[in-house]
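**Student:** Predicted structure and sequence below. I'll ask about it afterward.
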Amino acid sequence: MRLTLFKNTLFLLVLFCFSCGSGSGKENAADNEDIVIHDMYPLDEVQKKNNMENSDPIVVGAERFDVYKKFLQNKKVGVVANQTSVVTYRSEPDNSLNAFDVEMHLVDFLLRKGISVKKVFSPEHGFRGEADAGEAVKDGVDTNTGLPIVSLYGKNKKPFVDQLKDLDVMVFDMQDVGVRFYTYVSTMHYIMEAAAENGIPVIVMDRPNPNGHYIDGPMMEEAHRSFLGMHPVPLVHGMTMGEYAQMINGEGWLSNGVQCELEVIQMENYTHDTVYSVPIRPSPNLPNDTAINLYPSLGLLEGTNLNAGRGTEMQFQIFGSPHLPAGIYTFRYTPQPNFGSKNPKHKGTQCNGLDLRDTPRMNKVDLSWIIEAYKNHTRKNEFFNTKNFTAHAGTAKLQKQIEQGLSMEDIRNSWQDDLKAYNAMRKKYLLYD
């Protein structure tokens, strides 16, 4: 049996309790396998309907051990993972002769299967997903398994040679959300690059892209390359991590054109049109499916004076500012420090804004909110943080277009040639319909 909590208010406690292991060493890895407590949320009506109509559940790459065990057996393994790196598998029958589903962190699962995991690498937000966006993540030791944890966020975004020298293979398994400025793709790039330079294969365990049903947004320009965007792709790229890894290799995007020895463990029963509910929040400020679906549009607000819900439990589902007129923006909230944002924008100040929690599932980037907010903002000279906004947009053109008063339709039309060219390239690397 399993115990699951559906209360976002317990997220900090949940993440502290969430185990990537259960004991010190693989002989104790199954002590608490029948109880799993982590942050989840109910499906919306579209997803409920989808789940009822599709009898074959998605099997993520990490759950297909029989497919990838040959790459890991008798090898010294490094794992790039976070709190989303969870597998579900069918247990052996218990004393009552009943088998049951067990949820377990991938690191625990591999140890249980006799795989020699030597080291864990953690991305932005940390191994347990507790760090703020942009907050430095420190190296450490996992208290449950005794495994060393190497931070890949902060000064050390790319593993050093001495951090890889005792490894034979790297496993990458994290839940992405399909948005260019979501930094897990950048972490994967650096893992592939470092591994290629050191002759280490990389195994990518594929997971669904909850925004994989469309591509949209401005293209990233080389002049604005950063950790928020390392590749010439649109803001919403429409690929799984496995597909994207193939594209990084195939397009020669690794330093000096090096090629990573890559294996993608594909999913079963997934298509790009599959409506997928992410079972564990992929980072502290994406608490549910609505936030993930709105993130491509509201994530752009990070480079403006607007607060996008940080400091509340409605992150990326609302936005506001003290400098938006209360007569037009009638939703009120006051950001306060919380587990996902220790110093939110406009902390302790009432914001006037919009509540977007009832927005239907989106299939395009919606610029209407940022365009109208700019028009109505009472301090236009403070609206954009140009450097930050350009890093998120991947281009300096979008800010200029908004400031010049272009309509959303005109701005979107300016993307179309780039999107067509990108889509033609993208098709070469797709693994799913």
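**Tutor:** Happy to help now that I have it. Here the structure is a predicted model, which is why all the values come from computation and not from measurement.

**Student:** can we go C-alpha only for contacts and neighbour counts from here?
**Tutor:** Fine.

**Student:** what number of residues lie near E53?
**Tutor:** If you count neighbours by other CA atoms under 10 Å, E53 ends up with 9.

**Student:** again, but for I58
**Tutor:** I58 has 16 neighbours, counted by other CA under 10 Å.

**Student:** Apart from its neighbours in sequence, what residue is nearest it?
**Tutor:** Closest residue in space to I58, ignoring its immediate chain neighbours: N269 at 5.0 Å, by CA to CA, 6 or more residues apart in numbering.

**Student:** Just to check, N285 is in contact with R310?
**Tutor:** Yes - if you go by CA atoms under 8 Å, N285 and R310 touch, sitting 6.9 Å apart.

**Student:** Going by residue numbers, what spans are strands in the stretch 201-350 of the chain?
**Tutor:** Using DSSP state E, counting those that start in this stretch, the strands of the stretch 201-350 of the chain run over 202-205, 216-219, 234-236, 262-265, 318-321, 331-333.

**Student:** putting a second one here so we can go through both:
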Amino acid sequence: MISNSTVKNTLLFLVTLLIYSVNSYSFSPAPDGIPSAVSTIVVGAENTAAYFDLLRNKKVGILTNQTGVVRQDITKTDYTSTVDFLIQNKINLVKIYAPEHGFRGTADAGELIKDGKDTQTGLPIISLYGNSKKPSKDQLAGIDVLLFDLQDVGARFYTYISSLHYVMEACAENDIPIVILDRPNPNIAIIDGPILEMKNKSFVGMHPIPTLHGMTIGEYGLMINGEKWLKNGIQADLTVIPNLNYDRSMQYALPVAPSPNLPNDQAINLYASLCFFEGTNVSSGRGTSLQFQIYGSPYLEHMPFSFTPKPNAGAKDPMNNGKLCYGEDLSKEEYVNKLEIKWLLKAYQQSKNKEKFFTNFFVKLAGTEQLKQQIIAGLTEDEIRQSWIEGLSAFAVTRTPYLLY
């Protein structure tokens, strides 16, 4: 007779094999700014037959930013704002809600975003970043349904999924239906990294998931609801408008930069791996034109590449501002099909200032104290990755019911 524990362990082993076989699959990224399979993939916002009837004769709010774009003709690459598109199609849009970086996507990471008015449409803009990450009852007043249209990049600490959590929670508490207009995940083939421990919960990591979750934002919303991660286990009245002609084997190049410091496909692919440097004394390239494509520090003077971060759009006071940094240029690196930690390990090992290498923010980004402890203890990359396997296997099982593609 086979025991339950044997069955469980066998299942976890098989799922682990699946994870690492997917992560080893190699893609050739499409050219910057041109979505692959442009004539076939229809994003949720363009799938109008599936959601326009849900909006007719309703007062509609939308959480979106510059990534909320649609094609009037899906065989071309001429894009217009989802907001303008809805208004052109006689949808009664009454409020815009904005996430981190603001409605137009120009603010720094972490910068306080204020409420205002959109100069092009005259609609009020309500900031959901800064002092008010969760919309209040008053901020939701006057809408019958809320649309969510943001482009995610598949990383736990990319805060658009945290904004999704809070708007789902607020809508559930105020009996307002929420409709997610799904978009492809440019890193959908990768499930990797340590699982967040809930004692380290923050806006850069709210749920017990790995660093790279391999889900579209619509699938992720279904998981938030299904796993009852909202406050007191409440569930939102949620509808996901799926992408059409899309599956997990497709590499997707974003038509619009999702935030000021993710300017191209290379940065989006390397983002999760290099973002750990945001919790150290090492620059991840903010304040340069190669954001999340280089890394460096004044304490790595034996490394081959050098640069000096300076204030620019999206980084008013970058890490190591005005200081000569030494590190590596990864802008020509081939597609990374996993969470790559070799650069983090190398930087720590070669740093002349190990005592101040980590900041308090590192544990929030990692989601666990263990990764920091492993690096300090000198564990190898393989040893660290082995410690993730059980958590990744369990997550792969948990997410399965919510996958749409």
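**Tutor:** In hand now; what should we look at? All of these numbers come straight from a predicted model, not from anything done at the bench.

**Student:** that older thread, what residue of the second structure takes the place of the residue nearest to I58 of the first structure?
**Tutor:** In the second structure, N269 of the first structure lines up with N245, judged by TM-score structural alignment.

**Student:** State the number of residues packed around its match.
**Tutor:** Neighbourhood size, N245 of the second structure [other CA under 10 Å]: 13.

**Student:** Tally up the residues packed near D417 of the first structure, please.
**Tutor:** Other residues near D417 of the first structure number 10, with proximity taken as other CA under 10 Å.

**Student:** same question but for E193 of the first structure, I mixed them up
**Tutor:** Per other CA under 10 Å, the neighbour tally for E193 of the first structure reads 26.

**Student:** quick one: it is in a strand?
**Tutor:** No - E193 of the first structure: not assigned to a strand; according to DSSP: H, G, I helix; E, B strand; the rest coil it is helix.

**Student:** ok, back up a step: quick one: which of N285 and R310 of the first structure has more around it?
**Tutor:** Taking other CA under 10 Å, N285 of the first structure and R310 do not tie; R310 has more neighbours (30 against 26).

**Student:** In space, what's closest to the more buried one - neighbours in sequence excluded?
**Tutor:** Once flanking residues are discounted, R310 of the first structure sits nearest to P344: 5.7 Å by CA to CA, 6+ apart.

**Student:** V204 of the second structure versus the aligned residue in the second structure for that neighbour, what's the distance?
**Tutor:** P344 of the first structure maps onto P318 of the second structure when the alignment is built from TM-score structural alignment. Separation of P318 of the second structure from V204 of the second structure (CA to CA, to the nearest Å): 19 Å.

**Student:** against the first structure, where does stretch 278-295 of the second structure fall?
**Tutor:** The aligned range for stretch 278-295 of the second structure is 302-319, by TM-score structural alignment.

**Student:** now the end-to-end length of that stretch.
**Tutor:** From its first residue to its last, stretch 302-319 of the first structure covers 10 Å (CA to CA).

**Student:** what do you get for stretch 202-209 of the second structure?
**Tutor:** Stretch 202-209 of the second structure has its terminal residues 13 Å apart, counting by CA to CA.

**Student:** sorry, back to before: is the match of N269 of the first structure in contact with S39, as I believe?
**Tutor:** No - the criterion here is CA under 8 Å, and N245 of the second structure misses it with S39 at 9.6 Å.
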